[in-house]
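J.: got a predicted structure here, sequence first:
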Amino acid sequence: MIFKLLLLTGFILTLHGCSVNLSNSSNNNYDVGQNYISRYLVPNQLPAPATIKSVQLYRKGNTNSPPVIKLGSSEQLVLSFDELSNASGQFRITFTHHDQQWNPSNIPQDWYLAGMNEVIVGGGKKNQLSEPDYFHYSTEFPNDQLSFETSGNFMLHVIDFSSGTRLFSLPFFVTEEAGEMTSWVETKYNAGRRFGALDRPFSEYIYPDFIEFPQFDLSFYFAQNRFWGDIKQSEHFDFSEEDRTQFHLSEDNAFPANFDFIGLNLNNFSVDGSQIIDWFPERNPPEVILRRDILNFSATPSSGWRTSFGNPETGVESRYANIRFRFQDGGDFSSNQGVYLVGDFNQWVLSEDNKLKYNNQTGYWETSELIKEGTYTYKYAIKSGRDGIDDLILSDAVTRSNQEYTSFVYFQDPDYRYQRLLNVQVFRSSASR
């Protein structure tokens, strides 16, 4: 153990320098020092550029599963994405380990990863139908060449092989499934902003035998709807029982119980009379016009929501189109106020690329997004303060809808001083005790 601790000390500065270089490379398409406004993005995560579309990361076997695998198991994660290009490319995927706040763990690579810290992805499948041209890529990990040696928060980084440019990164989790966890939700009505309902998730965790000082070595977190960038640490604990603890959020730190999504069904680019009202296949790229959304009227809470990425089609005949969104606010916002389209097709990021423009002739806020055939969810949002997001003001502000929550239990390893992820549990607000 002493040898490993000495080894860790010698590696800290080197690894810290590597992480800084990774985050601030001048070759990046984005300035990663920029504060991207998104509930999904975690610190140090790089969003995908405009040339990368239909990104997915899920546990193999179910595209709706969260990016969580068990340490030492046969479970794998699947990464897939499209590159808008008329030529096949090649990519390197590397991995970094992080603490529960997404800071680099600064432990030697061979402590958290066995094999080469590299997955090469190339070839790709070219689309067979309309413009724009794209290639679809997919890979699975861990595999015979790479495995994870410790639990915790991880991030994968997709790098262009020829230029060395880091294109984007994604968070995922490796859990030990140590101990036992039971979770539930308590809802309080008329307690939130604009008199909306609030959800307070609760969990009870039974410790594994190796936990000696739970009050000092354990920390607890909750995430809503897989928005990893908006994760909240539990401030309340009950250690009165010898073998377990209960933890929960305070009312001041509770989640909105009325967070809803608008469903987007693009399985077929054709006029359906309900959502798609016009279709122009002759344009390059093709264009789809959606029925207008109306403030506090068209919100359709989706109890079946289970993914941050949507479900884009993966076949070589799947098409992209410019999807025209139109939003009617009832005159509540001035023409110079920023309204943004956020969804699982753009990593829920508020950016100038998805800012709506007010059309004085129609009275609608409008924008277009290049999206592949499939099913998605989205919302309209405004900026709140300098770095915040208000994605509830433009939706149903009262109705309680079924939310998905994730509980995390972290253990500060007393020997090696890094954060192990002991247990993860996904549950819904319909769960009660």
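T.: Right, received. Where do you want to start?
J.: all contacts plus neighbour counts: C-alpha atoms, from now on.
T.: Noted.
J.: just the strands in the stretch 301-433 of the chain please.
T.: 311-312, 320-328, 340-343, 349-350, 357-359, 364-372, 374-384, 388-390, 404-412, 419-428 (DSSP state E, counting those that start in this stretch).
J.: and the angle for the longest one with strand 320-328?
T.: Orientation note: strand 374-384 sits at an angle of 50 degrees relative to strand 320-328 (axes from the mean of the first three to the mean of the last three CA atoms, to 10 degrees).
J.: so for P132, which of the strands of the stretch 301-433 of the chain sits nearest?
T.: Across those, the minimum distance to P132, taken as CA to CA, is reached by strand 320-328, at 6.9 Å.
J.: which residues does the closest one contact?
T.: For strand 320-328, contacts defined as CA atoms under 8 Å, 6 or more residues apart in numbering pick out 130-132, 285-295, 363-373.
J.: how many neighbours does Y189 have?
T.: 14 (other CA atoms under 10 Å).
J.: here's the one I want to compare it with:
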Amino acid sequence: MSTKNSYIFVLNKANYLIKNKYGFFSLKYLVTLCSLFTIFNQIDAQNSLKDYVSPALKTVQLHRNDWPLSYPIIRLGSDQTLVLSFDEPGSQIKDYYYTIVHCDAQWNPSPLMPTDYIQGVPVNPITDYSYSFNTTMDYVHYQLSFPNLSIRPLISGNYVLEVFEGPTGGKTVLRKRFYVNEPLVKIESYVRNRQSSATEPDYQEINFEIIHKGLSINNPVEEVTVTVMQNGRTDNVISGLRPRFFGGDRMDFNFIRETEMEAGNEFRYLDIRSFRFYTDRIEEIVFEDPFYHVSVVPERPRFPSSYQYRQDLNGRYYIEADTRENPDTEGDYAFVHFRLFCDIPFISKRIYINGALTNWLLDSSSEMEYDPVINAYRTTLMLKQGYYNYQYVMVERGETQGEVFQLENSYYETENDYLILVYYRKQGERTHRLIGAEVINSARSLQGSGK
């Protein structure tokens, strides 16, 4: 059954129950019907569901409760929860609703009915919101914790959290991916480095074996697929990996080149926890009524250069405001100005500022423009007080995957996180389960050059 037909089935069934069993149209059920109808039309028009953030929303974060630097992964059937938070400048409260959509390993909507993967009500309002307090920029802070009493995933796999305006499935303003894991396998992994010449990037190769003791897998090559993600980047994800060898309760994923990624460099950083004191990467802080403007120290490409270790957040950020007790609502915003000096522009390439501060998206919101007057790429981001990591990424026109070598350099010693996701689709099943998720850190597992 297609995704669209699945939703039609649910709508018809709910319509029958409301009209024949209850004898009247409850407003709650009518809202759910309208929302689902709109949502399945939007979903059916897409293939892979990608992250999306409306330009109207700022500081979008999705992570484990009380763990702001974590990946959005929870264990099936546990009491673990995810927290979504975001700000919207202004003082008007919006009527936001949310739902979750189950996807296969390629992030295509699963051919399942919502009742197959959702326990509770498929569409729910976001009711937790607060006004900013004592800030130069007014905003409304929204927060959602789930799974909750209203909605809970029933099966493992890839999920998309979708937020939209109005109770009838209006315009989508936010779409974020998350994972529900049922840990049925063990992942034994390590990172091997490959040192290149001075004019080529160094690479890190992620190798691993999967032990599925107690889980019968009849045809691993057809039923198991693996995805590898570097830090939080979405443009260079390696997916669709199949085992090279298998036997007994082990599957081998030790490849030669298939799991290589540019090692990159330690992330650049920006500290704007205070607008009163200049940190080492701030050139100027100016209050131009009614807002703050922060100019970052002018930067240059880090190629050529030598490797220097610096502890970082691997592209993430956290919100914190000096002298403020609650940065969620008391943290202020500033327009932050970035400049990357280049003597001449890259004719066939686009330059982006990348990291969680731009939602790891390489689009118009993160693209930098070349200014010939100062011979630099520049962009301005509206950022909340906090501590940020970022890097500059170059993308060939017509391509979607970025490269960091020419702007950031690439060293095999660089510390990176790699998220390994193991999907299982047994013969006859309609979608993938997520049966293993493991984060490996390159600095704790490097095997040495050429090994």
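T.: Received, thanks. Owing to the predicted nature of the structure, the values given are computational and were not obtained by experimental measurement.
J.: just give the TM-score of the two.
T.: In this superposition the chains share a TM-score of 0.85, using TM-score structural alignment, normalised by the length of the first structure; 410 aligned residues with a CA RMSD of 3.1 Å.
J.: same list (the strands of the stretch 301-433 of the first structure) but as JSON lines, adding distance to D396 of the first structure and mean neighbour count.
T.: Converted to JSON lines, the strands of the stretch 301-433 of the first structure look like this (distance: least, CA to CA, whole Å; neighbours: other CA atoms under 10 Å):
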{"stretch": "strand 311-312", "distance to D396 of the first structure": "24", "mean neighbour count": "23"}
{"stretch": "strand 320-328", "distance to D396 of the first structure": "14", "mean neighbour count": "22"}
{"stretch": "strand 340-343", "distance to D396 of the first structure": "16", "mean neighbour count": "24"}
{"stretch": "strand 349-350", "distance to D396 of the first structure": "20", "mean neighbour count": "24"}
{"stretch": "strand 357-359", "distance to D396 of the first structure": "22", "mean neighbour count": "17"}
{"stretch": "strand 364-372", "distance to D396 of the first structure": "18", "mean neighbour count": "21"}
{"stretch": "strand 374-384", "distance to D396 of the first structure": "11", "mean neighbour count": "19"}
{"stretch": "strand 388-390", "distance to D396 of the first structure": "13", "mean neighbour count": "15"}
{"stretch": "strand 404-412", "distance to D396 of the first structure": "18", "mean neighbour count": "22"}
{"stretch": "strand 419-428", "distance to D396 of the first structure": "20", "mean neighbour count": "21"}
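J.: now the ones you listed as TSV including distance to V119 of the first structure?
T.: Below are the strands of the stretch 301-433 of the first structure laid out as TSV (distance: least, CA to CA, whole Å):
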stretch	distance to V119 of the first structure
strand 311-312	23
strand 320-328	28
strand 340-343	28
strand 349-350	27
strand 357-359	41
strand 364-372	26
strand 374-384	27
strand 388-390	35
strand 404-412	28
strand 419-428	24
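J.: which one of those strands lies closest to F11 of the first structure?
T.: strand 419-428 (17.1 Å).
J.: mean deviation, that closest one versus the second structure?
T.: Its aligned residues in the second structure lie a mean 0.6 Å from strand 419-428 of the first structure after superposition (mean CA distance after the TM-score superposition for the first structure).
J.: contacts for that strand, please.
T.: Counting by CA under 8 Å, 6+ apart, 98-100, 105, 150-153, 174-181, 183-185, 402-413 sit against strand 419-428 of the first structure.
J.: only whichever of these are buried, select them in ChimeraX.
T.: Buried subset of the contacts of strand 419-428 of the first structure, written as a ChimeraX selection, criterion 16 or more other CA atoms under 10 Å:
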select :98,99,100,105,150,151,152,153,174,175,176,177,178,179,181,183,184,185,402,403,404,405,406,407,408,409,410,411,412
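J.: can you pull out the strands in the stretch 151-300 of the second structure?
T.: 151-153, 157-165, 172-181, 186-194, 203-211, 224-230, 238-241, 245-247, 250-252, 260-262, 268-271, 282-288, 291-296.
J.: could you point out the longest helix in the first structure?
T.: When the first structure is parsed with DSSP state H, its longest helix is helix 2-23.
J.: next, the angle strand 166-175 makes with that one.
T.: 140 degrees.
J.: flag every buried residue along helix 2-23 of the first structure.
T.: Here helix 2-23 of the first structure shows L8, L15, S19, L22, S23 as buried, counting by 16+ other CA under 10 Å.
J.: OK, contacts around the first one?
T.: L8 of the first structure makes contact with N106, I107, P108, according to CA under 8 Å, 6+ apart.
J.: give me the subset of those residues lying in helices.
T.: Going by DSSP H, the helices hold none of the contacts of L8 of the first structure.
J.: tabulate those (a markdown table), appending neighbour count and distance to Q246 of the first structure.
T.: Listed next are the contacts of L8 of the first structure as a markdown table, based on neighbours: other CA atoms under 10 Å; distance: CA to CA, whole Å:
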| residue | neighbour count | distance to Q246 of the first structure |
| --- | --- | --- |
| N106 | 23 | 31 |
| I107 | 23 | 30 |
| P108 | 18 | 34 |
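J.: picking up where we left off before, of all the buried residues of helix 2-23 of the first structure, which two lie farthest apart?
T.: Largest pairwise distance in those, by CA to CA, is 21.6 Å, between L8 and S23.
J.: nearest spatial neighbour of the aligned residue in the second structure for Y340 of the first structure, skipping sequence neighbours?
T.: Under the alignment defined by TM-score structural alignment, Y340 of the first structure is paired with Y352 of the second structure. Spatial nearest neighbour of Y352 of the second structure, excluding adjacent residues (CA to CA, 6 or more residues apart in numbering): E367 at 4.3 Å.
J.: can you pull the contacts of that neighbour?
T.: E367 of the second structure touches R350, I351, Y352, I353, T379, counting by CA under 8 Å, 6+ apart.
J.: and the fourth one, how far is that from E320 of the second structure?
T.: Look at I353 of the second structure and E320 of the second structure: by CA to CA, to the nearest Å, they are 22 Å apart.
J.: ok, for the counterpart of I155 of the second structure in the first structure, nearest residue in space, not its chain neighbours?
T.: The pairwise alignment with the first structure assigns I155 of the second structure to T150, based on TM-score structural alignment. Ranked by CA to CA, 6+ apart and with sequence neighbours excluded, the top spatial neighbour of T150 of the first structure is Y112, at 4.9 Å.
J.: same question for T245 of the first structure.
T.: F239 (4.9 Å).
J.: hmm, L218 and the one you found touching each other?
T.: No - contact criterion CA atoms under 8 Å: F239 of the first structure and L218 do not qualify, at 11.2 Å.
J.: ok, these two, which is more surrounded?
T.: Neighbour comparison, F239 of the first structure and L218: the larger count goes to L218, with 18 against 12 (by other CA under 10 Å).
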